[in-house]
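1. Sequence first, then the predicted structure, then my questions.
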Amino acid sequence: MSYFSQAGLYLIQVVFGFYILLVLLRFLFQLARADFYNPISQFIVTLTQPPLGFLRRIVPGIGGIDLASVVLLVALQAAELWLIHGLIQGVSINGAGLIVLAVARLLQLTVYVYIVAVLIRVILSWVNPYGTRHPVGELLNDLTDPLLVPARRLIPPISGLDLSPIAVFVLLQLTLILLVRPLEDAGIALMLR
């Protein structure tokens, strides 16, 4: 690869990666019913509203799930993969494989978001065990409670030590191994046909 191709690849990954992360966080915050008026939520909504506002006129939500966000996420991820593999690397790409690989990459990013969120929440609990009303802490609580609360029911605290994050980490890693990686392999195989 030439230096310009490497620079282009880097810029594509940064720009698409940042925006995909924002749209994914908005989608996950909506699913978790996080505080909409949180300053971080408002920042994410402001940056993601233009394309989502347009898509919501075309793609309705179903059962509390914002399908416009899902469509935008898959389209952005597929566009990033097409630009990287098809345009820059010159690989012939199958559309069905591209969509499967895009979904796999989005699931992988979702798992990584939860891993990082739980890890940050654990670290914050060590620093300030009584909690604060900081916007980041509140969003982390809203985002991770759907995973940690059921894990706490299964594994109650032992001598004041909460082991539920470990169970969540194991579950998330198993999701990567048993769901995301096979889907990613299938997407790559389909894409390069």
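-> Structure's in. What do you need?
2. from here on, contacts and neighbour counts on C-alpha atoms
-> Will do.
3. just so I have it, where are all the helices in this protein?
-> Along the chain, the stretches classed as helices by DSSP state H are 3-31, 39-58, 67-81, 95-127, 135-154, 164-175, 181-191.
4. Redo the ones you listed as CSV? Include distance to residue 89.
-> Rendered in CSV, the data for the helices of the chain read as follows (distance: least, Cα to Cα, whole Å):
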stretch, distance to residue 89
helix 3-31, 9
helix 39-58, 28
helix 67-81, 10
helix 95-127, 15
helix 135-154, 37
helix 164-175, 30
helix 181-191, 14
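5. Got another one to weigh against that:
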Amino acid sequence: MTALFWLVDTVLGFYALLVLVSIILHWLVAFNIINAYQPFMRSVMAFLYAITEPILSKIRQVIPAIGGMDLSPLILLLAIHFVRILLATSVAPALGVYGY
């Protein structure tokens, strides 16, 4: 059971990292630091878009952009952090798993 909680926590942490990388790459493209038309960058950005956009679009349906700022990645990162803390402090100890 410990391995299952460790796996879920690791996957959530990796997904949060992908969201952060996606945010940073979008900023770099917006400020014209990275050329988005290079084949490698296009494939990386397409992968990150395919991984993160389904969840971000659902958040955008509920909370639209405020003042031109898209807050959906921030809300997603906060939700991931909340779920990781909830697993570590409430769910895992309730099932007898401590210190994973």
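-> Arrived safely. Just so it is clear, the structure is predicted and the values come from calculations on it, not from any experiment.
6. With respect to residue 88 of structure 1, which of the helices of structure 1 lies nearest?
-> Among these, helix 3-31 comes nearest to residue 88 of structure 1, with 6.5 Å by Cα to Cα.
7. Counting by contacts, list what that closest one packs against.
-> Using 3 or more Cα pairs under 8 Å, 6 or more residues apart in numbering; DSSP states H and E, the elements in contact with helix 3-31 of structure 1 are helix 39-58, helix 67-81, helix 135-154.
8. Tell me the spacing between residue 83 of structure 1 and residue 8 of structure 1.
-> Distance from residue 83 of structure 1 to residue 8 of structure 1, counting by Cα to Cα, to the nearest Å: 10 Å.
9. Touching, residue 142 of structure 1 and residue 36? I think so.
-> No: using Cα atoms under 8 Å, residue 142 of structure 1 is not in contact with residue 36; the gap is 10.9 Å.
10. quick revisit: need the helices of structure 1 in JSON lines (columns: mean neighbour count and distance to residue 88 of structure 1).
-> Output for those, formatted as JSON lines (neighbours: other Cα atoms under 10 Å; distance: least, Cα to Cα, whole Å):
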{"stretch": "helix 3-31", "mean neighbour count": "16", "distance to residue 88 of structure 1": "7"}
{"stretch": "helix 39-58", "mean neighbour count": "14", "distance to residue 88 of structure 1": "25"}
{"stretch": "helix 67-81", "mean neighbour count": "20", "distance to residue 88 of structure 1": "10"}
{"stretch": "helix 95-127", "mean neighbour count": "18", "distance to residue 88 of structure 1": "15"}
{"stretch": "helix 135-154", "mean neighbour count": "16", "distance to residue 88 of structure 1": "36"}
{"stretch": "helix 164-175", "mean neighbour count": "17", "distance to residue 88 of structure 1": "31"}
{"stretch": "helix 181-191", "mean neighbour count": "18", "distance to residue 88 of structure 1": "16"}
